[in-house]
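A.B. asks: Let me see the structure of the following:
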Amino acid sequence: MATVGNNLLGDKDFVESLIPQQFPFVMVDKLYSYSETELVSGFTIQEEAIFFENKSFVESGIIEHMAQSVALHTGYQFYLRKEQAPTGYIGSIKSIEIIALPKVQDKIRTTVSILQEFAGITLVDVVTTLNDVEIAKGQMKTVLAK
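C.D. replies: Below is the predicted model:
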C-alpha cells in the first residue's frame, strides 16, 4: 500500500481533482493510502456540509462519503495511468449499517476493500471509523458510466 508514515498521499485539492463531485457536494478531503485492492480516505465534517443536520452528519452523508471513497479509488487508479477517470454511479447497496453519526470537526476515515472488479463494475466492502471506532460499514457496487 502506497503511503509515507502518517503523511497523506493527497490533500483536499488533489483529492477533489480525482472525483467528479464538486463543492459543496464533496464528501472526501484526504487520501491516506492506496493499493490496487484497498484505499483509505478521510473527511472532516463541516457545518456547511450538505448532509449536516441537527448537529450531526446524517446517514445519507455517510453513504455518500463511502461512495465517493470508492470513486476516489477509481480516480487515483486512472491518475496513476495518466488517464481521465470516468464518472461512476452507485449500482446497488447490499447492506449498510450505521452505528453512530459524527459531529462537526470530527474526522472520519473510510477503508474501501475491493472484493471484485469486472467490466466497470466494482464490488466493495467499506468501513468508516471515527477515532479508530467503527461507526458504519457496508457493501456496495459501483458502475462506471460508458
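
A.B. asks: Only C-alpha atoms from now on, for both contacts and neighbour counts.
C.D. replies: Noted.

A.B. asks: Based on its surroundings, how many neighbours for T122?
C.D. replies: With neighbours defined by other C-alpha atoms under 10 Å, the count for T122 comes to 20.

A.B. asks: what sits against it?
C.D. replies: For T122, the contact set (C-alpha atoms under 8 Å, 6 or more residues apart in numbering) comprises 114-116, 141-143.

A.B. asks: give me that answer again for 10 Å
C.D. replies: Counting by C-alpha atoms under 10 Å, 6 or more residues apart in numbering, T122 makes contact with 70, 74, 88, 90-91, 114-116, 140-144.

A.B. asks: And for S17?
C.D. replies: Contact analysis of S17 by C-alpha under 10 Å, 6+ apart lists 72, 75-76, 79.

A.B. asks: this one next, for a side-by-side:
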Amino acid sequence: MITKDILPFIPQRAPFVMIDALLYVDNTVARTLFAPKADNVFNEGGFFAEAGLLENIAQTAAAGAGHNALQQNRPAPLGYIAAVKNFEVFFLPAINSELITEIVTTGHVMNMQLITGKIVWNDALVAQCEMRIFIEQNLLM
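C.D. replies: Now for the predicted structure:
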C-alpha cells in the first residue's frame, strides 16, 4: 500500500507537511516516506534538522491514526506532542534523502497515545524516540 495523498490523514498543511507518502498502516504500526526538499522549513545548511525529525515521527503517527479513523468513517483525530523521551539523533540526513519512518503504538492512557518511532535512511538509523501524543478526539490508533 502506498498512499501519496496524505493530507486527508493529517491536520498539517504546507509548509509544515513532513511526510510524502503513507507506505503501511495497521492497528499499531505506521510507516511513511519523506524526502525533505531544499525549501523545507527545517533545512539547516543542507541537512534536515532535529526539530524536523521529531515532527516527521509525530506526523507518521498522525497519518496512521488518520488513516484508521477514515477507514471507520470517522474524522481524522487531532493530536499534539505531549512529551518526548529518549530522543537520539545519530546523524542529520542531507536534504533530498529518502527517509523511512516507522512508529509503533505501545499503548494508550486515556487520551494519550504512546509510541516509539524511528527514522532510517539506507538501512542506517537516523533518529529514534518515544513520544506521548495527546489525542483531542477519542479516536486512537
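
A.B. asks: hang on, the earlier thing: can you redo the contacts of S17 of structure 1 as CSV with neighbour count?
C.D. replies: CSV is the format used below for those (neighbours: other C-alpha atoms under 10 Å):
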residue, neighbour count
L72, 28
G75, 25
Y76, 26
Y79, 14
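
A.B. asks: List just the nearest of those to V15 of structure 1.
C.D. replies: Closest approach to V15 of structure 1 among these (C-alpha to C-alpha): L72, at 7.3 Å.

A.B. asks: And the top helix by length along structure 1, what does it pack against?
C.D. replies: Ranked by residue count under DSSP state H, the longest helix found in structure 1 is helix 59-80. Counting contacts by 3 or more C-alpha pairs under 10 Å, 6 or more residues apart in numbering; DSSP states H and E, helix 59-80 of structure 1 is packed against helix 12-18, strand 30-35, strand 38-44, strand 52-53, strand 88-98, strand 107-118, strand 121-130, strand 133-144.

A.B. asks: Is it possible to get JSON lines of the ones you listed that adds distance to P24 of structure 1?
C.D. replies: Compiled in JSON lines, the helices and strands packed on helix 59-80 of structure 1 are given as follows (distance: least, C-alpha to C-alpha, whole Å):
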{"stretch": "helix 12-18", "distance to P24 of structure 1": "11"}
{"stretch": "strand 30-35", "distance to P24 of structure 1": "16"}
{"stretch": "strand 38-44", "distance to P24 of structure 1": "13"}
{"stretch": "strand 52-53", "distance to P24 of structure 1": "12"}
{"stretch": "strand 88-98", "distance to P24 of structure 1": "18"}
{"stretch": "strand 107-118", "distance to P24 of structure 1": "18"}
{"stretch": "strand 121-130", "distance to P24 of structure 1": "21"}
{"stretch": "strand 133-144", "distance to P24 of structure 1": "22"}
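
A.B. asks: Contacts only, for the residue positioned nearest the centre of structure 2.
C.D. replies: In structure 2, the residue lying closest to the centroid (C-alpha atoms, centre = their mean) is T60, at 2.2 Å. Counting by C-alpha under 10 Å, 6+ apart, T60 of structure 2 makes contact with 9-10, 18-19, 21-22, 25, 29-34, 54, 66, 100-104, 117.

A.B. asks: Which residue in structure 1 aligns with it?
C.D. replies: Matched to structure 1 by TM-score structural alignment, T60 of structure 2 sits across from S69.

A.B. asks: how close does that match get to K55 of structure 1?
C.D. replies: 23 Å (C-alpha to C-alpha, to the nearest Å).

A.B. asks: Taking the chain centroid, which residue in structure 2 is the extreme one?
C.D. replies: Relative to the C-alpha centroid of structure 2, counting by C-alpha atoms, centre = their mean, G45 is the outermost residue, at 22.7 Å.
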